[in-house]
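Chemist: Below is the sequence, then the predicted model.
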Amino acid sequence: MFAGWLTAVLVLVVVFDVVTRYVFNFSIVAMQEGEWHVYSLIFLLGAGWALKEDRHVRVDIFYTNQSPRVKAWINIIGTLIFLLPFSALAFFSSVPYFEASLRTHEGSPDPGGLPGRWVLKGAILLGFLLLFLQGIAELIKAARFLAGKNPEYAEKVG
């Protein structure tokens, strides 16, 4: 939901930037940086939600025509082999960058750019933490389905 509101903010920032650049012939560095900051937040904070709502990218040639039981196994294996290790690696690899950014009060290197780059680097940590936690939740749902304790899962995976 939060990422959805950020999309509206992104549209406003881009429109403002385009109008100032092409109508008034000047550019504001902070607005340009704001565009990619907001887009980054949408992506990072929306990834866990996309997984929860089954809106993420999937290789459908292996998945679409399978039974719910096979889909549950594919989800479990994919989560254990790809999602959880990648999310953990991204999270722990980002910690030093966040700490250094926070310690030095890192801001934009460009004149007129945005301060507080640590906020964006903190969003990397939060985004991958949320994705990791949602991956665990999805893993539990699939495992419970295979154990016969989550029949609603069959409706979700189709």
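Modeler: Nice, thanks for sending it over.
Chemist: Only C-alpha atoms from now on, for both contacts and neighbour counts.
Modeler: Noted.
Chemist: I figured Asn150 hits Arg144, correct?
Modeler: Yes. With contact defined as Cα atoms under 8 Å, Asn150 counts as touching Arg144 (5.4 Å).
Chemist: What is the burial count for Val119?
Modeler: Val119 has 18 neighbours, counted by other Cα atoms under 10 Å.
Chemist: how much space is there between it and Ile74?
Modeler: Distance, Val119 to Ile74, using Cα to Cα, to the nearest Å: 35 Å.
Chemist: hold the first one in mind and look at this next one:
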Amino acid sequence: MTILKKILKIIDTCSEYAGSLAKWFAWILVLAGAYDTIARHFFNAPTVWAYDVLCMSGGTLYVLGWSYDYLHDSHIRVDLLYRKLSPRKKAFMDLISAVFLFFPLMTAFLVSSIAWAIRAWRIKETMTATFWYPPAGPYRTVFAIGIILLMLQGIAKSIRDAYFLIRGESLD
């Protein structure tokens, strides 16, 4: 059991680090957006790079934050019934939802995002929204990493839920 706890702790730590890293992309969003706004409106000198930086920073913020949010149960949930359930019934509902909704959807996202990233690197894809044309490979790779981290956190949560259902006590 201690090996399982160590593995779960490693997954949780990866999600914590991803969340800590993601917050810095909020700063990049603010700084790049402010710089472009000031350059555009006060100096009539718009940038060619700010739009792509804003899109990639925002996307990176989201995908790296997914596993952190899942770890801290901060994701959006329609909880008309869920909040009234006992802890054991919540664990059961979470486990059933994970098996039939979360894992199939995340598996599809993971397969397509990895293929997307590999293709971007292979063909040296560039982002074409502006005239800057930054490489797409790094962003596509971060997207795949974010989904991997989210799936790992989903696996950790499902293991904890199953343990709680079987034993009636927390695995932590």
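Modeler: The structure has been received and is ready for your questions. What you see is a predicted model; the values in this text were computed from it and never measured.
Chemist: host element of the alignment partner in structure 2 of Trp49 of structure 1?
Modeler: Using TM-score structural alignment, the equivalent of Trp49 of structure 1 in structure 2 is Tyr68. Using DSSP states H and E, Tyr68 of structure 2 maps to helix 50-71.
Chemist: what packs against the following helix or strand past that helix?
Modeler: Heading C-terminal from helix 50-71 of structure 2, the first helix or strand you meet, by DSSP H and E, is helix 87-97. Judged by 3 or more Cα pairs under 8 Å, 6 or more residues apart in numbering; DSSP states H and E, helix 87-97 of structure 2 is in contact with helix 137-167.
Chemist: if you line the two up, which stretch of structure 1 does the helix it packs on fall on?
Modeler: Counting by TM-score structural alignment, helix 137-167 of structure 2 corresponds to residues 118-148.
Chemist: Quick check: Asp161 of structure 2 touching Leu95?
Modeler: Yes. Contact criterion Cα under 8 Å: Asp161 of structure 2 and Leu95 qualify, at 6.3 Å.
Chemist: Look at these two and report which has more neighbours.
Modeler: Comparing Asp161 of structure 2 with Leu95 by other Cα under 10 Å, the one with more neighbours is Asp161, at 26 against 22.
Chemist: In contact with the more buried one, which residues?
Modeler: Contacts for Asp161 of structure 2 (Cα atoms under 8 Å, 6 or more residues apart in numbering) come out as 91-92, 94-95.
Chemist: Of those residues, which are still contacts in structure 1?
Modeler: By both residues aligned by TM-score structural alignment, their matches' Cα atoms under 8 Å, the contacts of Asp161 of structure 2 still in contact after alignment to structure 1 are 91-92, 94-95.
Chemist: Packing partners of whichever helix in structure 2 runs longest?
Modeler: Secondary structure of structure 2 read by DSSP state H shows that its longest helix is helix 2-42. Using 3+ Cα pairs under 8 Å, 6+ apart, the elements in contact with helix 2-42 of structure 2 are helix 50-71, helix 137-167.
Chemist: Rebuild those as JSON lines, extending it with distance to Tyr82 of structure 2.
Modeler: Formatted as JSON lines, the helices and strands packed on helix 2-42 of structure 2 follow (distance: least, Cα to Cα, whole Å):
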{"stretch": "helix 50-71", "distance to Tyr82 of structure 2": "16"}
{"stretch": "helix 137-167", "distance to Tyr82 of structure 2": "15"}
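Chemist: Nearest to Pro87 of structure 2, out of those helices?
Modeler: Taking Cα to Cα, helix 137-167 is the member of the helices and strands packed on helix 2-42 of structure 2 nearest to Pro87 of structure 2, at 8.9 Å.
Chemist: Now that closest one on structure 1. Mean distance?
Modeler: Superposing on structure 1 places helix 137-167 of structure 2 at an average distance of 0.8 Å from its equivalents, by mean Cα distance after the TM-score superposition for structure 1.
Chemist: Figure out how far that helix is from the centre of its chain.
Modeler: 9 Å (Cα atoms, centre = their mean, to the nearest Å).
Chemist: Stretch 94-104 of structure 1 now?
Modeler: The answer for stretch 94-104 of structure 1 is 20 Å, by Cα atoms, centre = their mean.
Chemist: Mind reading off the mean deviation between it and structure 2?
Modeler: For stretch 94-104 of structure 1, the mean distance to aligned residues of structure 2 following superposition is 1.6 Å (mean Cα distance after the TM-score superposition for structure 1).
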